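J.: The sequence isn't on hand, but the structure is:
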């Protein structure tokens, strides 16, 4: 056997041995992270306080400011290297007194239905509005009907989330345009208001709010916009089939104010080898005001904070600087995510990786990644490390709204992907509360995020 062949064989054996040792070391580290999260975790305790002691945290509200102060305090108590607040101007919109609506089949004969104003909507006139209803399945149908049949009426958008789409975020994306742009489009045809079927696969009495936009409409042309519960939507649709002349009454007292100052909350563990390479993990601190925002996105906040705590708990010292960011104003403006990215760009900071959790605190399944082929191949090689924890989903796709503005060539953006089948039962609704979150599922998610961060920190971005 030639000397070159012997050297080649020795090199291959050495690489295999190195890979096996690394794999064993990584398996041990992941086991420590999962064990610590499940046996000695803090995420559920943190979520309990954020949800039950502070509550809903709509941008610009007193509760949002309380959440900022809480987040800063908790990060400082972790004993990490740096904690600071990053100022950001955010919109302020208030709901006012509880909305009220009913279906009227004839004078004095009414049936109450659950509704809520969409975020950013203008109010109704004092005492509310009442008019006949025109039902449509979407924006295209609205245009086909035309102004003659729409003027002076309330447009009822009743396109449901598509139940046979297994990926529920795709089902959501397939109908959310009617919520976001429905009022702006209906106003162009002379409608006096809109009601939108809640973005929810379950039949219940919870209306789901969410952001909407008037586009470039003048203030005088804006019309009130509300969500109706899925049961309410079915009832109204059935009654319209029996009698197209039924009327709908709605009263809303919401209001938009001047922008106010708020903050992103940021904490950092400085890297031991590459301190100028930044890795971000985060979620959005704000939530809608109907529930307490436990799934959307209290879960993401406490899981992200837990990543840093787990590293400290097991004695892992990151090579790169790890930042946790609690972004403000994802729900109705994305101001926090945009501000963080702009400041990073202005400072010339080198962000190489970002991970977001904003899909609820359900059982983790894996990650979706916005990255190049080399990095995706690297992630695929880690699948055996995650299989003992039933983490199997690694796919190209979106990452997260708040980390999206950081995107640049060569960077890896990732989103935690929990099981999504129940997420839209709670999304933007009154029942998004602490009792809807399972402690074990939340802790598994935190450990999965920490494991992913550990691997990217150890092996770097390709």
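T.: Perfect, I can see it now. As the structure is a prediction and not an experimental result, all values here were calculated from the model.
J.: use CA for all of it now, contacts and neighbours both
T.: Noted.
J.: so residue 75 makes contact with residue 267?
T.: Yes: assessed by CA atoms under 8 Å, residue 75 is found in contact with residue 267 at 6.4 Å.
J.: Against that first model, consider the following:
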């Protein structure tokens, strides 16, 4: 009994010592990020000097070249490009739209959804049908919809505390609205922007066409525009709506994931990934979506090098290409990992904006999540209390098939959809301190994953 007590006491002392050492290192990580962080100035360059970075565009290639250069300048052990063929959709000339209500023509802000076809050169004008859901639309007679424009006007639910949950409850209109409308013979679709903010910015994003239906032009309308259109329809159901857009899909283009790594000192063949997606929508600087995640990920590796932390496992920063309209970068990365027999222990993604850190969502087994729970007291002093089962990230999602445990960085969600996919997603909307706290949060998690595994 005495020997057992002694062994348990020794184990307890060892665990306490390890926790103390981890606490000191995490404090050093936060100090470095907050005092000497590079992510904010890197984000300034990415948004102001490179700018919008839609897959296949000149901006996307500039972003590839610049992030590769930055990682080389930081002296990472290896920096390389990973080829990926991406969709190449272009917007063309600015869209036009108006409500024709009797003798009145009222202009409203719209923007073509990514992947949409153009209207005819002269545009399209037709009567308009307002619906709030697909079941409501499907219940209509085709004769009522044929030749009309369908207006999807279901708002995000403002009562949801987690705005990503509210987004998930409305975004099917944007993704599949054109297909559902075309099934009943509609000639176009207009979709309310995915935000609870009332503004004049159309919030764009990707859409897709189902098989066997006509490809009809589809655009997002600003929330103010949607409210005006709905009010006008209530007063005059016979009004017409006009819109013109000039977008087209070009042949796929060659692009790249950008990868930088620090080799592991003990298990170099086992990899931990931290990353974000390098592409952004063409109307946006892409500061929160997802320039923030990219520069944070690069700075995680810089902090480890600066502090002399020699990781046991190989740590990779990955700038994924084509999250916004195809996810081909994430798929290609996972495919190459499988082809090369690489073992990925964990992957962390930041794609929820550069706001105040709250925690991490975990995609893994209950046993793997349980391994993370003892770290909560180490992370709680930095506001990281929301840690548990959740989502990982779109780009790292394909790694789950390899048994990789996924972590989604969770900043405060309340303002994200104020800017998401719009011209308002600018560098000026990002707080330096919040961004650098996020960098440190991810670096702390990467450190713990490396030290203790799963």
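T.: Arrived safely, thanks for sending. Small disclaimer: the values here were computed from a predicted structure and weren't measured.
J.: Overlap of the contact sets of residue 75 and residue 267 of structure 1?
T.: Taking CA atoms under 8 Å, 6 or more residues apart in numbering as the contact rule, residue 75 of structure 1 and residue 267 both touch residue 83.
J.: who's more crowded, those two?
T.: Neighbour count, other CA atoms under 10 Å: between residue 75 of structure 1 and residue 267, residue 267 has more, with 26 against 22.
J.: measure that one to residue 84 of structure 1 for me?
T.: Noted for residue 267 of structure 1: a distance of 7 Å to residue 84 of structure 1, by CA to CA, to the nearest Å.
J.: what does residue 39 of structure 2 align to in structure 1?
T.: In structure 1, the residue paired with residue 39 of structure 2 is residue 43, using TM-score structural alignment.
J.: name the element the closest residue to its match other than its chain neighbours belongs to?
T.: Excluding the flanking residues, the one nearest residue 43 of structure 1 by CA to CA, 6 or more residues apart in numbering is residue 302, at 5.1 Å. If you go by DSSP states H and E, residue 302 of structure 1 is part of helix 299-314.
J.: Check structure 2 and tell me which residue is nearest its centre.
T.: By CA atoms, centre = their mean, the mean C-alpha position of structure 2 lies nearest to residue 351, the distance being 4.0 Å.
J.: Make sure I have this right: residue 413 of structure 1 is in a strand.
T.: Yes: counting by DSSP: H, G, I helix; E, B strand; the rest coil, residue 413 of structure 1 is part of a strand.
J.: OK, contacts around the residue opposite it in structure 2 once aligned?
T.: By TM-score structural alignment, residue 413 of structure 1 lines up with residue 406 in structure 2. Applying CA under 8 Å, 6+ apart, one finds that residue 406 of structure 2 lies in contact with 346, 347, 348, 362, 363, 364, 391, 392, 393, 396, 397, 400.
J.: Of those residues, just say which sits nearest to residue 169 of structure 2.
T.: The nearest member of the contacts of residue 406 of structure 2 to residue 169 of structure 2, counting by CA to CA, is residue 391 at 15.8 Å.
J.: do you know how far that closest one is from residue 436 of structure 2?
T.: Taking CA to CA, one finds residue 391 of structure 2 at 22 Å from residue 436 of structure 2.
J.: neighbour-wise, which of those two wins?
T.: Using other CA under 10 Å as the criterion, residue 391 of structure 2 and residue 436 rank with residue 436 on top: 29 against 17.
J.: Was I right to think that one contacts residue 41?
T.: No: in this structure residue 436 of structure 2 lies outside contact range of residue 41 using CA under 8 Å: 10.7 Å.
J.: which residue lines up with residue 277 of structure 2 in structure 1?
T.: Match for residue 277 of structure 2 (TM-score structural alignment): residue 284.
J.: since we're on the residue nearest to its match when sequence neighbours are not counted, how many residues are nearby?
T.: Closest residue to residue 284 of structure 1 apart from its sequence neighbours, by CA to CA, 6+ apart: residue 327 at 4.4 Å. Using other CA under 10 Å, residue 327 of structure 1 has 28 other residues around it.
J.: Residue 327 of structure 1 against residue 280, yeah?
T.: No: using CA under 8 Å as the test, residue 327 of structure 1 is too far from residue 280 to be in contact (11.3 Å).
J.: show me what contacts residue 109 of structure 2?
T.: So residue 109 of structure 2 contacts 96, 97, 200, 201, 202, 221, 222, 225 (CA under 8 Å, 6+ apart).
J.: among the residues you listed, which recur in structure 1?
T.: Retained in structure 1 (both residues aligned by TM-score structural alignment, their matches' CA atoms under 8 Å) from these: 96, 97, 200, 201, 202, 221, 222, 225.
J.: looking at it, the fifth one is touching residue 420, isn't it?
T.: No: Residue 202 of structure 2 is beyond contact range of residue 420, at 10.0 Å (criterion: CA under 8 Å).
J.: Pretty sure the match of residue 39 of structure 2 sits against residue 444.
T.: No: using CA under 8 Å, residue 43 of structure 1 makes no contact with residue 444, being 10.2 Å away.
J.: and the angle from the longest helix seen in structure 2 to helix 292-306?
T.: If you go by DSSP state H, structure 2 has its longest helix at helix 2-36. Counting by axes from the mean of the first three to the mean of the last three CA atoms, to 10 degrees, helix 2-36 of structure 2 points 120 degrees away from the direction of helix 292-306.
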